[in-house]
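Asks: coordinates only, sequence not included:
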């Protein structure tokens, strides 16, 4: 079977804010609501990393609120990194001055991009779904940022499982806020063709990574290699990069 290699990246960019230790969550809390600090420099560094890849899923990308200086960060990254195709899904407002979105950067043109709101105790989570190729065997990329609470995550992953249920060439990427071995993740693997990764890549916190909570999961029609963590500028998460080997037929 002929395959094509695509380089994928999943990055929680924390809206370009800087966090270099737990103390910064308090000492630099203003940077999460005000257009201060070197956010533009952080975005430029993220764009350089993103530019090495073919498809990039973003979490916590500000779609244009006060804290980003009213810059749509997904659009900015697409322009700086040379991506022809980009989409974003605004899904959370913080205190009326900040907003957060899932984002997708792509060198390939999607056939369709769909936004879905996710269930949860607190509204404001979503999954961004992009289709490539034709029919049930096409490549399907889903970008999500899941809740902190296990019950909400279980409901969200149940919803996503219905979207991806029988797709052999599905990819689910993003900040899951949980490790791969929790009950709600085991349910996801039972109810989809997504496969557990071969090993853990620790991505959080970025200054001393001890937890694997950012994931790129792929269906049983796909293969991966070279999974590794990459610095995402000053975010509190490292980015996750891997090579995805896709059947040519899934992109036609």
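Replies: That came in fine, so what should we check first? Bear in mind the structure is a predicted one, so any value in this text is a computation, not a measurement.

Asks: going forward, measure contacts and count neighbours with C-alpha atoms only.
Replies: Fine.

Asks: which helices and strands does the strand or helix carrying residue 80 pack with?
Replies: Here residue 80 sits within helix 73-81, counting by DSSP states H and E. Counting contacts by 3 or more CA pairs under 8 Å, 6 or more residues apart in numbering; DSSP states H and E, helix 73-81 packs against helix 39-50, strand 55-61, strand 85-94, strand 98-106.

Asks: quick one, which of those is nearest to residue 146?
Replies: strand 55-61 (9.9 Å; CA to CA).

Asks: residues in contact with the helix holding residue 80?
Replies: With contacts defined as CA atoms under 8 Å, 6 or more residues apart in numbering, helix 73-81 is touched by 15, 43-44, 46-48, 50-51, 58, 61-64, 84-88, 103-105.

Asks: swap in stretch 129-148?
Replies: Applying CA under 8 Å, 6+ apart, the contact partners of stretch 129-148 are 57-59, 102-104, 109-116, 120, 125-128, 153, 156, 167-178, 246, 249-252.

Asks: May I see the PyMOL selection of the buried members of the residues you listed?
Replies: One line in PyMOL is enough to select the buried members of the contacts of stretch 129-148, burial here meaning 16 or more other CA atoms under 10 Å:
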select buried, resi 57+58+59+102+103+104+110+113+115+116+120+125+126+127+128+153+156+167+168+169+170+171+172+173+174+175+176+177+178+246+250+251
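
Asks: then this one, side by side with the first:
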């Protein structure tokens, strides 16, 4: 599995780039296609990929649905996306899900928060209680909004014993707002923190792949997602056989 905040294919290699390269977040330039091709190569090494900040087709991406583009370039048969934030026709952002397994159902939900524009995308693989549920989310910067969002996600996932929640949480796992998620679901804190932000000098573990206690994961590592300001997270996961059956 892979979770990656791809920053819509933009390049950020130092803090000053947020100011000097801010134009790349609204203009269809800056080597985005090259970045996407590098991300596709990384994604292609995995079976299930969760994307955050994937542009669903606006001016800055040359009206390219980046989730669809990555699915085609990396050879995924199944893909889905959840557009969230939109700034007119200039820029838009989405969660994305790429999979080599055929999901039996994909659902998306808007997340609560002081400012709208966040969501969680759910893919269900296999049937019954032995199936696998994968959720992709990008949470808010503010702690109060994150708490509302995590409480909402906990309610969605509490009845799924085999679940994965991945994405950009914008917080470390020992924050108070994370506590209800772990109390109300079978999701577990990671065994060790993997720093992912900023990508050029990782100091904070704010991107996570959380799994329930019924699943075994191994080899969690941070890997570059082209020139995004976040490193991606990669992990090997043992899933129940029922998740592989349609």
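Replies: Yep, that arrived. As the structure is a prediction and not an experimental result, all values here were calculated from the model.

Asks: Quantify their similarity with the TM-score.
Replies: After superposition, the two chains reach a TM-score (TM-score structural alignment, normalised by the length of structure 2) of 0.98; 245 aligned residues with a CA RMSD of 0.8 Å.

Asks: before we move on, the earlier item: kindly reformat the helices and strands packed on helix 73-81 of structure 1 as TSV containing distance to residue 75 of structure 1.
Replies: Shown next, in TSV, are the helices and strands packed on helix 73-81 of structure 1 (distance: least, CA to CA, whole Å):
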stretch	distance to residue 75 of structure 1
helix 39-50	11
strand 55-61	10
strand 85-94	7
strand 98-106	9
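
Asks: ok, the counterpart of residue 213 of structure 1 in structure 2 - contacts?
Replies: By TM-score structural alignment, residue 213 of structure 1 lines up with residue 206 in structure 2. Listed by CA under 8 Å, 6+ apart, the contact set of residue 206 of structure 2 reads 168, 169, 170, 171, 172, 173, 195, 196, 197.

Asks: May I have the residues that are in contact with residue 61 of structure 1?
Replies: Residue 61 of structure 1 sits next to 12, 13, 14, 15, 16, 72, 73, 74, 100, 101, 102, 103 when contact means CA under 8 Å, 6+ apart.

Asks: thought the second one was touching residue 62?
Replies: No: with contacts counted by CA atoms under 8 Å, residue 13 of structure 1 stays clear of residue 62, the gap being 9.2 Å.

Asks: who's more crowded, the two?
Replies: Using other CA atoms under 10 Å as the criterion, residue 13 of structure 1 and residue 62 rank with residue 62 on top: 32 against 25.

Asks: ok, back up a step: which of the contacts of stretch 129-148 of structure 1 fall in helices?
Replies: 153, 156 (DSSP state H).

Asks: and the counterpart of residue 226 of structure 2 in structure 1, what element?
Replies: The equivalent of residue 226 of structure 2 in structure 1 is residue 233 (alignment by TM-score structural alignment). Using DSSP H and E, residue 233 of structure 1 sits in no helix or strand.

Asks: Residue 130 of structure 1 too?
Replies: Assigned by DSSP H and E, residue 130 of structure 1 falls in strand 126-132.

Asks: Run the angle between the helix or strand where residue 218 of structure 2 lies and helix 32-43 for me.
Replies: Under the criterion of DSSP H and E, residue 218 of structure 2 resides in strand 216-224. Going by axes from the mean of the first three to the mean of the last three CA atoms, to 10 degrees, strand 216-224 of structure 2 is angled at 150 degrees with respect to helix 32-43.

Asks: Please name every helix or strand in contact with strand 216-224 of structure 2.
Replies: strand 231-238.

Asks: What span of structure 2 is the strand holding residue 130 of structure 1 aligned with?
Replies: Counting by TM-score structural alignment, strand 126-132 of structure 1 corresponds to 119-125 in structure 2.

Asks: same check, this time on stretch 42-57 of structure 1
Replies: Stretch 42-57 of structure 1 corresponds to residues 35-50 in structure 2, going by TM-score structural alignment.

Asks: ok, residues contacting the matching stretch?
Replies: Here stretch 35-50 of structure 2 makes contact (CA under 8 Å, 6+ apart) with 1-4, 6, 9-11, 66, 70-71, 73-76, 95-101, 136, 166-167, 225-227.

Asks: let's see it at 7 Å
Replies: Stretch 35-50 of structure 2 has contacts (CA atoms under 7 Å, 6 or more residues apart in numbering) with 1-4, 9, 70, 73-75, 96-100, 136, 166-167, 225-227.

Asks: Equivalent analysis for stretch 76-94 of structure 2, please.
Replies: So stretch 76-94 of structure 2 is contacted by 26, 52-56, 58-60, 67-68, 71, 95-100, 102, 108, 117-119, 121 (CA under 7 Å, 6+ apart).

Asks: Okay, buried residues for it please.
Replies: For stretch 76-94 of structure 2, by 16+ other CA under 10 Å, it's 76, 78-85, 90-94.

Asks: for stretch 158-178 of structure 1, how far is the first residue from the last?
Replies: 15 Å (CA to CA, to the nearest Å).

Asks: swap in stretch 100-107 of structure 2?
Replies: This stretch, stretch 100-107 of structure 2, spans 18 Å end to end (CA to CA).

Asks: Next, find the distance separating the spatially most central residue of structure 1 from residue 12 of structure 1.
Replies: The centroid of structure 1 falls nearest to residue 174 when counting by CA atoms, centre = their mean (3.2 Å). Residue 174 of structure 1 sits 7 Å away from residue 12 of structure 1, going by CA to CA.

Asks: any shared contact partners between these two?
Replies: Contacts common to residue 174 of structure 1 and residue 12, judged by CA under 7 Å, 6+ apart, are residue 59.

Asks: Tell me, how many residues neighbour residue 141 of structure 2?
Replies: Residue 141 of structure 2 has 11 neighbours, counted by other CA under 10 Å.

Asks: Trace it over to structure 1, please.
Replies: For residue 141 of structure 2, the residue aligned by TM-score structural alignment is residue 148.

Asks: Figure out the helix or strand that that match lives in.
Replies: Residue 148 of structure 1 belongs to no helix or strand, assigned by DSSP H and E.

Asks: Help me confirm that residue 21 of structure 1 is found in a strand?
Replies: No: read with DSSP: H, G, I helix; E, B strand; the rest coil, residue 21 of structure 1 is coil and lies in no strand.
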